[in-house]
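In: Okay, here's the prediction I keep looking at, along with the sequence it came from:
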Amino acid sequence: MTIADLHTLTGAYAVGALPEREAADFRGHLTRCAACAQEVREFRETAARLALAVAEVPPAALRVRVMAALPEVRQLPPVPAGARGRVVSLRDRRWRHRLPYLAAAACLVAAAVATGVAVEARRDADTQRDRGVVAEQRARVVSALAAAPDAAFHTGALTGGGSATVVSSTRLGAAAILYRDLPPLPGSRVYELWYSRDDVMVPAGLVDTKDPSGSLLLQGHPNGAVGVGVTVEPHGGSDTPSGSPLVVVPL
């Protein structure tokens, strides 16, 4: 492997995508090449931010609902030891006769409550699982993109606040954006992404305004584009920008 080849492996090494033999060779190269060592540190920091941006946790409301339902599931009190041999009155015998039916009814109520909680918990779990699968797939694609030998990283500041880093790979034909601290938008306005290609802005996706920081794989192919723009648009996005871009990050 030539020195020129080693210089192209910084992204793959940063995310642990190199075979052990190549990784060992590259570690030796890092001790002699300050530029590659710096690139590895920057790639690792960016990859970590991309992973954190798509991480999700189960909703706190799920635990609250389960804990709130527990008081409804009650057990019968134990029979005192001294009461087992005493004479039982007619009234007591009637209540004892009814106890199995009351216990059965209580069990049915508890089962109904538990079933409702279980169904809702299963629904929440399925939703979280689906979100987790999507997030994992998105993180895997973005990580592969960051590790591409020809991966390029560019950062720009948005007018009004926030920043955006675009990572792109001509080899993979894909681009992603890492956005941080985007200001909240009024009403139903959204941030929309665009490829700037031949002086024409081509839609590339919408940013989820619920989270001011995150990452997004851009729609479409970046080849031929000279930059990625961010604009503020009405809910659902626009076919063409309705105003000047807040930033155009070069590719």
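Out: Sure, I can see it.
In: rest of the way, CA atoms for contacts and neighbours
Out: Fine.
In: Contact partners for residue 206?
Out: The contact partners of residue 206, by Cα atoms under 8 Å, 6 or more residues apart in numbering, come to 190, 191, 192, 193, 236, 237.
In: now with 7 Å?
Out: By Cα atoms under 7 Å, 6 or more residues apart in numbering, the contact list for residue 206 reads 191, 192, 193, 237.
In: Let me know the secondary structure of it.
Out: On the three-state scheme (DSSP: H, G, I helix; E, B strand; the rest coil), residue 206 is labelled strand.
In: Kindly report the same for residue 26.
Out: Three-state call for residue 26 (three-state DSSP): helix.
In: Leaving out the residues flanking it, which one is nearest to it?
Out: Spatial nearest neighbour of residue 26, chain neighbours left out: residue 6 (6.5 Å); criterion: Cα to Cα, 6 or more residues apart in numbering.
In: re earlier: between the contacts of residue 206, identify the one with the most neighbours.
Out: residue 193 (27 neighbours; other Cα atoms under 10 Å).
In: so residue 47 sits right up against residue 143, yeah?
Out: Yes: using Cα atoms under 7 Å, residue 47 makes contact with residue 143 at a distance of 6.4 Å.
In: hmm, back to that, now the residue nearest to residue 26: which helix or strand?
Out: Element membership for residue 6 (DSSP states H and E) is helix 3-7.
In: Next up, a structure to set beside the first:
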Amino acid sequence: MRQLPPALPPAAPSRRRRKVGWRPWPAAVGVAAALAAVAGLGVATMQARQELAQVRRAEQRIAAVLGADDARTITAPAGRAGRGGRGTVVLSRSQGALVFWAAGLGEPPEGRVYQLWQLAPGRITSAGLLASSGSGGTVPVLSALSAGAGRVGVTVEPAGGSRQPTGTPLLLVDLPAA
């Protein structure tokens, strides 16, 4: 006769054991996050390249104005409102542009910016906002020459600039006649 297997106590309810290994859901989330990061870096890289190309074009235009055969350099002191410093314009009519920068103006007051203007009889046109160079001066600004412009001036304006000057110019530079 055959022997019976030993009697075992009744088994406790068992819990399912989780399989250890690859889980598709967390892996998919990780891959999606990595792809999103790569896409974000790609967009940022493209934007940086476009900005760099824009800066290079501006530098080339500035160099063309500064190196033009008809380039004229005019410097004028800034003496209004207790400020020192000076503004410099390099004008080239053949290039149809001017380059302006200032030195010694210091930083504009909080929430304000220096703005460059071209003045023609009966018309004042913004020629751009002046960015600080970090050494008490401004970064050169390239501006297309406005028809009839005889002067450029700098005012202190609210951050973002103004459509028309809101104060007295800190400096004015007379442009040479054609």
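Out: Yep, that arrived. Computed from a prediction, not measured in an experiment: that's the story for all the values here.
In: Structural similarity score between the chains, please.
Out: Superposed pair, TM-score by TM-score structural alignment, normalised by the length of structure 2: 0.68. Supporting alignment: 153 aligned residues with a Cα RMSD of 2.8 Å.
In: against structure 2, where does the helix holding residue 6 of structure 1 fall?
Out: Mapping helix 3-7 of structure 1 onto structure 2 (TM-score structural alignment) gives no aligned residues.
In: Next secondary structure element downstream of that helix?
Out: According to DSSP H and E, the helix or strand after helix 3-7 of structure 1 is helix 10-14.
In: who touches that next one?
Out: 18, 23, 36, 39, 40, 43, 44, 146, 147, 148, 149.
In: gap between that helix and the chain center?
Out: 23 Å (Cα atoms, centre = their mean, to the nearest Å).
In: before we move on, what about stretch 20-34 of structure 2?
Out: How far stretch 20-34 of structure 2 lies from its chain's middle: 39 Å, per Cα atoms, centre = their mean.
In: and what of stretch 24-36 of structure 2?
Out: What separates the centre of stretch 24-36 of structure 2 from the centre of its chain is 34 Å, taken as Cα atoms, centre = their mean.
In: again with stretch 74-88 of structure 2
Out: Stretch 74-88 of structure 2 has its average C-alpha position 26 Å from the chain's average C-alpha position, going by Cα atoms, centre = their mean.
In: rewinding a little: pull out the buried residues from the helix holding residue 6 of structure 1.
Out: Neighbour counts over helix 3-7 of structure 1 (16 or more other Cα atoms under 10 Å) mark 6, 7 as buried.
In: Provide a list of residues in contact with the alignment partner in structure 1 of residue 114 of structure 2.
Out: The equivalent of residue 114 of structure 2 in structure 1 is residue 191 (alignment by TM-score structural alignment). Contact analysis of residue 191 of structure 1 by Cα under 7 Å, 6+ apart lists 206, 207, 230, 231, 232, 233.
In: mapped onto structure 2, which of these hold?
Out: Checking these against structure 2 (both residues aligned by TM-score structural alignment, their matches' Cα atoms under 7 Å), the contacts still present are 207, 230, 231, 232, 233.
In: Tell me the counterpart of the first one in structure 2.
Out: It stands for residue 207 of structure 1. Using TM-score structural alignment, the partner of residue 207 of structure 1 in structure 2 is residue 129.
In: In space, what's closest to that match - neighbours in sequence excluded?
Out: Distances taken as Cα to Cα, 6+ apart place residue 115 nearest to residue 129 of structure 2, at 4.4 Å, with adjacent residues excluded.
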